[in-house]
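# what follows is a predicted protein model with its sequence.
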Amino acid sequence: MPRQLPRSRLRSTAAVFTTLSALAATSIITGPSVAGPYATAPCALQRTDAHHSEGLDTWNAAYPRPARALDAVMVFLSFPDWDPLTTPAELAADHFPATSDFFARASYGRFTLRPHQLKRWIRMPKPSTAYAIRRDWSPDHRTAYLRDALAAADGQVDFSRYDIVYLVADPDAPGVDSDATKVVNLDSPLRADGTDIRRVVTVFEQHPPDRLVLAHETGHVFDLPDLYRRPTDGKGDWDTHVGDWDLMGSQFGLAPDLFAWHKWKLGWLDPRQVVCVGGPEPARLTLEPLGAGPGVPVPGVAGAPVFGLGAGTKLAVVRTGADSALAFEARGPVGNDRAACRAGVLVYRVRSETESGHGPVEVIDAHPHTEACWEDSVYPSLADAPVGLGESFTVPGDGVRVDVEGRTASGAWTVRIAVG
């Protein structure tokens, strides 16, 4: 995950760290029943061989499905060349309950992440500098680190009990690089306690850490891709693809809730909450705010909080090709998006054959000539991307038009979508 400097400093520098064939014949087709998170609606893209493919017709069984409670163990690693300045309890509090709370809100209470923290440091056999920890870590050093960590912890951790493993390094040790935090996927699994360990979250975060960084990395454990753009020369904006609009783009985003497409992929949306749009006649529908769920207050038209939303339509999809689709969802200051810069109907393109980190999702800016929330947004040009109340927008290159016609008393958005 890229690091981010304060916006004022970013502005003063040059570098900013910051995927079925035809459309349905009828105007609106609600997705049929699904098995787990599998989706067979006509607008559901097929999963491809791309790393973390955005196809969602099947689930990649190599990854745990967040459709039930999952248990995660946090193992805290110290090194012989440094005495820790923090405690395991302090580092655990950096990430929990914030990470669990994020997923509880994002899943509308359908998924629970249960952390189990070791209460003491486990000493690694080699100095921190011996592992050459860095963002683009060499396979040999990385494998040595993982083998040593699992061997050191094996006497105190029954790895067969856990779905997710977080290896948390002493952040102050001299060889630790906070930019190296990532999920390591192993072609040949390591084995401990009779269990194959195929991926590990290696945490090298500073104390305190980047906001929601562990939620981002945990998203990879659930087969979600990186949505940021990594410049080949290390210079330029990292956030040009999705800006603030999904945690997998930036953990610093003002509206970090997962896209409705991701919630569909993970099995957190019911089939009736996804509408496929196509055919010759325009479709009129009501989109609930993405963050609205049981017990979550939604600003009503008069401004007073309204409760009870959460079971209505969250996502409208227009199929645009064999491996591409347009998605429409309502975003605003609700739930995980409570700091959202602008409210309205967000439009984005999804491609199932595009690899993680190469733009599998791209937000389409309905206001390409303006920007917003300059001081706080990770990418102000996309901060005002949603189509606002009373506005119309035609998606360039596709001819799909969306009109945001009104708001209901409960705060939902009424929209008209015309294809072609």
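Looks like it arrived, so ask away.
# when you work out contacts or count neighbours from here on, use the C-alpha atoms and nothing else.
Fine.
# could you find the closest non-adjacent residue to Phe102?
Excluding the flanking residues, the one nearest Phe102 by CA to CA, 6 or more residues apart in numbering is Asn336, at 6.7 Å.
# what secondary structure does that neighbour sit in?
At Asn336 the chain is in helix, as set by DSSP: H, G, I helix; E, B strand; the rest coil.
# state the distance from it to Gly267.
Relative to Gly267, Asn336 is positioned 18 Å away (criterion: CA to CA, to the nearest Å).
# could you do Asp179 as well?
Asp179 is 31 Å from Gly267, by CA to CA.
# looking at these two, which is more packed in?
Neighbour tally, Asp179 and Gly267, criterion other CA atoms under 10 Å: the higher count belongs to Gly267, 24 against 17.
# tally of neighbours for the nearest residue to Trp82 once chain neighbours are set aside?
Among residues not flanking Trp82 along the chain, Ala173 sits closest, at 5.6 Å (CA to CA, 6+ apart). Residues lying near Ala173 (other CA under 10 Å) number 20.
# also this one, for the comparison:
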Amino acid sequence: MRRPGIVVLAVLVALGGVVMLPATAADAAEGDPSDVTVARYGGADRYATSLLIAEAVAVEAGGSLSSVVLVSGERWTDAVVAAPVAGALGAPVLMTPPGGLRADALAFMRRVGVSDAVVIGPDASGGAHGPGRGVSAAVIDALADAGIGAERIAGSDRYSTSVAAANEVTPGVMPGLGRTAIVASGEVFADALVAGPFASRGTHPVLLSSPDELHPDVADYLSAAGVEHVVVMGGTAALSAAVASAITDLGVSVTRLAGATRYDTAVKAAELVNDRYSADAGETCFGTGTIGVARARVPFDSFSAAPLLARLCAPLVLVDPAEVPADTEAFLDTARESNDGVGLRIFGGDAAVSQSALDAYLAAGISVADHDDCRPPSLSNVATTVGFPLPDTVDPSSGEVKITVLFMDFPDAQAGHTTHAEIEIGLPVMEEYLEAQSYGKLDLDVDVVHRWWRAPHPSSNYLDDDAAGATGLWPSAGEESVRLADNEYDFSDTDVVLTVFPSDHFGRGLALGSAFADGTALSGFRINTHPGTSDGVPWNWGLTAAHELAHNFGLVDLYPYDPSVHAAGEPPEGTAWVYLEFGLMGLKARYSDADHSLWFVAPVEMLAWTRWQLGWLDPAQVACGVRLGASVALGPVAEPGTGIAAVIVPLNEHEMIVVESRRRLGYDTAAPDTHQSGAMPRHGLLEEGVLVYTVDSRIDNGQLPVTVAGSAGDSRTDGFPVLTPNESVTVRGYTVTVTADNDDTHTVTITRTG
């Protein structure tokens, strides 16, 4: 069968990825089958992959989870029986190393609000329990130390453990077939694995049995639990005819799913549940619009897949790392012919399901992606993000936004300058900069209350460490200023409060915070917040204030909070480091240069990505995916007009390549007198060209969610990191080349190199 047009988007991948590209006009004219989206979940190891899948479950759950099901990353017999338990709890299945709880897993549990964990399987190793070690007591101790309750569910062997897990749920009804359980071989993982999605969705216990006879514990459970129907997974080599007969002797009906191959068995499982369950809004579940894909011979990539696929109403089919087998290919072809669009969810990195195997199947070109594919989902429960949507708590970033400016000093840090002096340089820069960066979509209405209020407590009462570890005036100081002004000022139409502290004693700034006055919930940000960082005189804090207000809009810091990440070291002999900072939020890079007069360069036109987040770029100005080899003309990000301001290439659901044109226009001509870092830039944009960077919405504030293409982990690049004609950079298998510059637009092409 000829492979028609495809969209490749991907989800939650740390290894590899695919890009969205347009199908040919001929394909469209011939009415070929639906576009395909490819989504991959693959971390640096099995535990990172499991965590990525758990993050996706949390997103599907609305950002919070009360429970998690933990299984050993070494023992499949525990993992396959965990699916219905997780389904009943609305929880992900999260793998853990047997000997201890990983810090990233614990951080995830804390962030999404997990209070209870269910551990499946004993801590005993090997033998009757199956290959590998179980979850040790050290893991449960670590959970207890974190305030997370833990319950272990285990039996004396793999079979009784499956029964113990089954006893934790009430067997659900499989529509048309009655109260249903699943029986699979305790010797072969693949059959039980592909039952996981519908076992989780329908709360059908997964019971393991020996191949030759029905395990007595399983038989007792089926009788006691009132099971009416059993799905027997696999042919008679997996579970003998005697096993099925023993089940029917209990008065229980049997549906055997027996394919000629394990791939065929997976397809038969998908066909059994096709449109059988109900989903939201009257839709049916387990159609073929979304399909999970995992490798057939190693289980670890897909241990955690079942609860996510259950939420997505998606079956799981199997492939080999190097090819899509015929049984699976035929199923996917039918799905594509039956749907307007098909989403493939790939579990594991390239070693599990190779990109070349997908390319061989998805061979005929790719469709332009929908703009939603270029809006990667945010982390849960965060105040700032590089993803979408922006948090509910952010301030409006379009239309008229009223900012009230207050001034407060302290008994031990009194103001030596007038309120007019404190703001006359910085405030106009903040206002003009943000309104220009928004292309006129933001109108700041600033009302300045010219009076110094005196805090009732010394400044030390309001100091704490900020996110980067520096000591500054905390939100309580902003709240105090509102409380002091409340009797004299009407805050009822205020959106944001800017509190200015005396520059005699403090410098820099901080964002976020809240207060309540005149029946209005107010957010806030602050200028002159850090003791010991001021020259003692009013300064141009305009970009600093714009940076802090952008946090209130929902944007993250792009610079690393850990300075060792960008530790410079010594430059090559005869050169000096030139430090770069693109945009408002601090996208850093550096390179060595023989020109010792250069040291800090700040082209501060905001990145196209942050403007896209804030809604300042319209969808018509963003090319979400391009056909491989096609040319795109990019207008300058400072003044894009009605042209394309950015090309975004989705690598997966969370990672994007962004391509934008930078010219000596607007704030790339030269930076204002003082940059938000406090340094004094010598230049704006050193050279006009195309800036390429990557975005990962899974990475939090101050942890490098955006990186310049071609930079090492310590931010070093080979030179000033913009591309001029005939220059290119390769990112994750895609090469971006500048092919032309007509002084108005840069023309780029994107090709696949791997």
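Yep, it's here. For clarity, every value in this text was computed on a predicted model and none was experimentally measured.
# got the residue ranges for the helices in the stretch 51-200 of structure 2?
For the stretch 51-200 of structure 2, the helices defined by DSSP state H, counting those that start in this stretch occupy 76-89, 103-112, 137-145, 158-166, 189-202.
# please disregard the earlier target; I meant structure 1.
For structure 1, the helices defined by DSSP state H occupy 7-11, 88-95, 98-106, 139-153, 213-221, 260-266, 380-383.
# aligned partner of Gly236 of structure 1 in structure 2?
With TM-score structural alignment as the criterion, Gly236 of structure 1 lines up with Ala567 in structure 2.
# ok, Cys341 of structure 1 next?
Taking TM-score structural alignment, the alignment pairs Cys341 of structure 1 with Leu686 from structure 2.
# so what's that match up against?
When contacts are counted by CA atoms under 8 Å, 6 or more residues apart in numbering, Leu686 of structure 2 touches Val601, Phe720.
# how near is it to Arg295 of structure 2?
Leu686 of structure 2 sits at a distance of 49 Å from Arg295 of structure 2 (criterion: CA to CA).
# again, but for Ala166 of structure 2
Ala166 of structure 2 sits 26 Å away from Arg295 of structure 2, going by CA to CA.
# what's the answer for Thr284 of structure 2, then?
Distance of Thr284 of structure 2 to Arg295 of structure 2, computed by CA to CA: 27 Å.
# please apply the same query to Tyr462 of structure 2.
Counting by CA to CA, the gap from Tyr462 of structure 2 to Arg295 of structure 2 is 55 Å.
# and those two? which has more neighbours close in?
Taking other CA under 10 Å, Tyr462 of structure 2 and Arg295 do not tie; Arg295 has more neighbours (26 against 17).
# which residue numbers in structure 1 does stretch 202-214 of structure 2 align to?
Mapped onto structure 1 using TM-score structural alignment, stretch 202-214 of structure 2 spans no residues at all.
# my error: substitute stretch 244-258 of structure 2 in the last question.
For stretch 244-258 of structure 2, no matching stretch turns up in structure 1, with TM-score structural alignment as the criterion.
# between the two ends of stretch 71-84 of structure 1, how far is it?
In stretch 71-84 of structure 1, first residue to last residue: 26 Å (CA to CA).
# which other residues reach it?
The contact list for stretch 71-84 of structure 1 (CA under 8 Å, 6+ apart) reads 88, 92, 113-118, 120-128, 149, 153, 161-170, 172-174.
# the strands in the stretch 301-420 of structure 1, which residues?
305-306, 315-321, 324-331, 344-351, 361-364, 392-394, 401-407, 413-418 (DSSP state E, counting those that start in this stretch).
# Gln437 of structure 2 contacts Val604, correct?
No. Using CA atoms under 8 Å, Gln437 of structure 2 is not in contact with Val604; the gap is 9.9 Å.
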